[in-house]
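Student: Sequence plus predicted model, see below.
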Amino acid sequence: MLRTLTAALLLAAPCSAGSWPPALSGGRAAAAPVPEASAPALADWTVMYFINAKNNLESSGLMDMNQLELTGSTDRVKIAVELGRMNGQHEGDDHSEGDWTGVRRYLVAADRDTTRVNSPVLEYRGAADMGSWRELVSFIEWAKVNFPARRYALVLWDHGNGWLPVDDANAPDFYSLKGFSLDDETGHEFSLPQMARALEATGGVDFLMLDGCNMGMASVSYELKDYARALTASEEVEPGVVVRYAQFLGLLNSRPGMGAEEFAANTVRTYRDYFVNGGGDSEGDPLTQSALRLYRMSAFREKLDAWALAALRAEPVVLRAAAAKARFYGEFPAYKDLCD
């Protein structure tokens, strides 16, 4: 009792100069009070970019990171990035910026130098496997904890291949043949159900952008319908150079209170404007880009199922002829356009 009372009196008494911290009985010093860490301020949007450039898209990954720096983060819009590079890929090895390799995480800072990434690195991830859905989970969790916001957007950037794996060697490992984010260093990519699993594990997002080829498909959208409100993707092969990130993020910075559907529509408009007015090179491929309301995919599936049943009742010869004439995308005749 005496020991407790003595300690209480010492802690309550004013301290003379040089006497802090006061000595407790037994010769130990009282710990100075530690102020509680303040939570990060809540932004309107946190836009998360998962840029897997550990393949022949390395130069494009660096270019797009520099595009993000033209806008940079603000108090109301945070841009968080995981960017990966490697050496030794079969083509497209880029030795610029000191030829660094590995995986880095950034909060993008505004910068007008488009020849070098100048945003500070917040975390080094070593040779993390960006073809793993678990690495995607880790990145989303990191971004949401460090840059909390009222709304979240996720941009998945890399090779995409609709409902086929990017690398045929990965087909036996897929429980559903849909692929994205090929990491040449590990040879891994994640399937579409794994992408959905990552989004489910991290609470989903408001807007999802699949910045890769052949991802604008009904099957892709249906798989992801419960984990985002709006989606942007392309049915067709995407050109290697598309300069639009600074444009649609600039629109977001000017109206940070916009919702997911407006954000999605702006990404499509800036894509169109780049090729129609901005001199973009389509590389000979047709250009497609769509913004979808994912919460309507269940109703769409009902209509699609009804259409499929009606089609199955048609004469087989007529059905095969119609299928043969329908427009397809990329290099895969099975990627048909339902509008045809």
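Tutor: Right, received. Where do you want to start? Residues are numbered from 1 along each chain as shown.
Student: can we go C-alpha only for contacts and neighbour counts from here?
Tutor: OK.
Student: Distance-wise, check Ala110 relative to Thr4.
Tutor: 55 Å (C-alpha to C-alpha, to the nearest Å).
Student: here's the one I want to compare it with:
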Amino acid sequence: MRYLLFCCYFIISPVFAIYDLVSIDITPSNEGTTFCFLVDGPQKSLTMYLALTENEQDFSFFDDKLALTPLQSDITAPVFLTKKMRPSCFGPYPHETLQSLKLYAGAGTSFEEVIKNKDYIQFFNGFPSLDRAEKNWTVMVYIVGSSLERVGRTTKGYASQDILEMLAGTRNSPSHDINLLLSTGGSSRSGWKTVKRSLVRNGQYYVLEDLGQQAMSNPHTLTDFVNWATTEFPAQHNALILWNHGGGTQGFGQDTAQSANAKMMSLKQLHEAYQTIRQQSGKPLDIVVYDACLMASIEVAEITATVAQTLSASAELEPGHGIDYEHLLRHISTSPPTDGIAFGQVVKNGYIQHSKEQGSFEESQITYSVFDLTQLPLFTETFGQFATEFKALLQKKGFLDYQTLSRGIIRAPGYPLRQTGQLRSLRSSTDNKQVRIDLYNLLQTIGPDFDAFSESAQTLLHLLDQVIVDYEVNDNVKAIKTEAGRMSIDIGITDTGHLSTLPAAYTLFNEGLVYYDERRQKDNYKPEAEKVCPRGMTCAFAQWLELEANDILGIDAYFGQKQDDRSTIYLIEPKVYQYQALSTDLELTLDGKPACQYQLCVNDSHCEDITLTQQGQQLLADVSLNDSPAVLSFCQKAVCGVAQQIGGIWGRDDILYPDDKIIPNTLHVQLKQIEQRQGNPLTVENPEQVTLKKSCEAKKGAIWIGYYSLNRQEKIALLCDSGDCICQENDVDPGCQEIGF
């Protein structure tokens, strides 16, 4: 009875990620319940085992013909399913037949391995008893699976992993005072093509309804779910969690069940859903939690205030794992929060700790904020005054000081920070119509320079401190700006459809930005650098440039290698200088050692040249990933993340998978012109083998600077292209000796 003892002892543990290996589709209907299974994990020799029991002592296993074999010590359990192209289904079975049954699924290369590694889980336990007694909290999770659930047989099922966290977080809960309701769908994975409503209770997942094919990006689908959950499962407090892709002013929720390039629910549609929910509920939700990227924006806060008192979200890209549902559910069960702010702080603390445990805290840009939306009306009123003053100043014919505004805007970090890695020559093709920058930093940098709105800008900073009641960021964000990561604002002027759903202040502010852009576009001035040779023995070959600081908004450094009459830029160090008020001359020194060749390698024999951008301690690379734009990030030489952009929508910060196709981009200089080129495709076999290769030949080293004026028009100047401005060890050049060689 060895196998039986193993089953009985370990059956309480729901930690096995069965949904990463097998799609389990439970569909209730009037005729009964149907079960469908599809082995779709990445392993080649994967088998599934299916067992049932009524008393948790006597187990019987299904074979592929649905015949049952009682488990005995001398009998190996039959295989139920191996990899196929289509799901295997059975049913429907009436309620009475299934009520007393418990079903278990396991997956592995053999039954012995499944038992040894505890690779099994209980996925069906009859039907729950439902009552309408008022609980303390009803938590509603709206999960649009999309590309985050699974694409093909290689990527992870992040939605299913979070459902497993929910099972773990509710198992053996000391409190039964929580309703946890899920609405799932919106993905092309088997079991996710229809919309299901489910209940999670005490570690068990109960599918209550299958609504058939519905678009989860339709605001009515969201409205109906919240109305159903709050009506059928009443509580003193209500929390709504939106799970999927997010885009700030682009909206939320990309349903890819029918089309991989489906549109999101726009911000206007999300607002319509919130208005309907608020009208039907009679009271605001305690909190809306966005388990989605880029949703900690002032625009999202404005529309969320329609339906809730609190908001929690990240201004950055989230890692694939998202928030920690086990932490959240265990905490609110043992120490129930009294309001939305306390709930949001539990979410934030769990997200930060989860990021540390998963390794993304060191590798990604981690931010998370909690907003008290009851404080937002006073901010909005004051922002209206600020926007009026801002627009009035910019539209004055006599206003010529747009340059000062440029200096302020460029010092505010943009989101996602990974976007820094996109080569400028490619940005038009990635459809970046949104320009998200840090709202707090923007007010800090432009406010003091303009008397016309300095007072209102300072007041807004004070009010933001009241709205943002809690936030936390990691060192990767602090390295860009110490106070960054709280909340973003979209200053784009080309895609402004979201403005119609926001207070008038945001349209006024955007109109002021249009006046600013018009003045910038009319300014064709490009600063000229004078060649000078203040000292050194290599002046005959290398160039030293003198620039007028007041004319320069910023300087980027470009490092590369020269080959015949063509040079390749391999490394960009952006913003080696940003405008600052100077009382004395400023000398910038560039270390020439990074002027090397960089290649992206998927193994020892397959490498391609690549252009990288330095961001803090990481290197970023603009690539094509599976025919869509993406940014790879490297920690040391290894890939530590990838953020893909499909149809202008940023995905979560993810990892590479086997069979991913990468096409690297490089910048080349020829005849004083820069052009971008694509390399040959590279196919990932083992993601752990993808790395950077660096080769340095000092005599081929080349350095340029790109300096851009106050109108942000950039000019490229060559410093050297034959290694003659790169200091060597024990160099006799006085300039090299001065900086330590």
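Tutor: That came in fine, so what should we check first? Owing to the predicted nature of the structure, the values given are computational and were not obtained by experimental measurement.
Student: where does the TM-score land?
Tutor: Once superposed, the chains reach a TM-score of 0.74 (TM-score structural alignment, normalised by the length of the first structure), with 273 aligned residues with a C-alpha RMSD of 2.3 Å.
Student: quick one on the thing from earlier: more crowded one of Ala110 and Thr4 of the first structure?
Tutor: Ala110 (17 against 10; other C-alpha atoms under 10 Å).
Student: Tell me which residues touch the more buried one, please.
Tutor: Neighbouring residues of Ala110 of the first structure by C-alpha atoms under 8 Å, 6 or more residues apart in numbering: Leu68, Glu69, Leu70, Thr71, Gly72, Ser73, Ser119.
Student: mind redoing it with 6 Å?
Tutor: Glu69, Leu70, Thr71, Gly72 (C-alpha atoms under 6 Å, 6 or more residues apart in numbering).
Student: which residues of the stretch 151-300 of the first structure fall in helices?
Tutor: Assigned by DSSP state H, counting those that start in this stretch, the helices in the stretch 151-300 of the first structure fall at 192-201, 218-223, 245-254, 260-276, 297-312.
Student: For Met209 of the first structure, which of the ones you listed is the nearest?
Tutor: helix 260-276 (7.9 Å; C-alpha to C-alpha).
Student: That closest one to helix 245-254, inter-axis angle?
Tutor: Here helix 260-276 of the first structure runs at an angle of 140 degrees relative to helix 245-254 (axes from the mean of the first three to the mean of the last three C-alpha atoms, to 10 degrees).
Student: Spatially central, which residue of the first structure would that be?
Tutor: For the first structure, Val155 is the residue whose C-alpha lies nearest the centre (C-alpha atoms, centre = their mean; 3.0 Å).
Student: now that residue: how far from Ala127 of the first structure?
Tutor: On the measure of C-alpha to C-alpha, Val155 of the first structure and Ala127 of the first structure end up 21 Å apart.
Student: Same question for Arg197 of the first structure.
Tutor: Distance from Arg197 of the first structure to Ala127 of the first structure, by C-alpha to C-alpha: 23 Å.
Student: next one: Leu10 of the first structure
Tutor: Distance from Leu10 of the first structure to Ala127 of the first structure, by C-alpha to C-alpha: 53 Å.
Student: can you pull the contacts of the counterpart of the residue nearest to the centre of the first structure in the second structure?
Tutor: Following TM-score structural alignment, the counterpart assigned to Val155 of the first structure within the second structure is Ile241. Neighbour list for Ile241 of the second structure: Val141, Val288, Val289, Tyr290 [criterion: C-alpha under 6 Å, 6+ apart].
Student: Kind regards, and thank you for your time.
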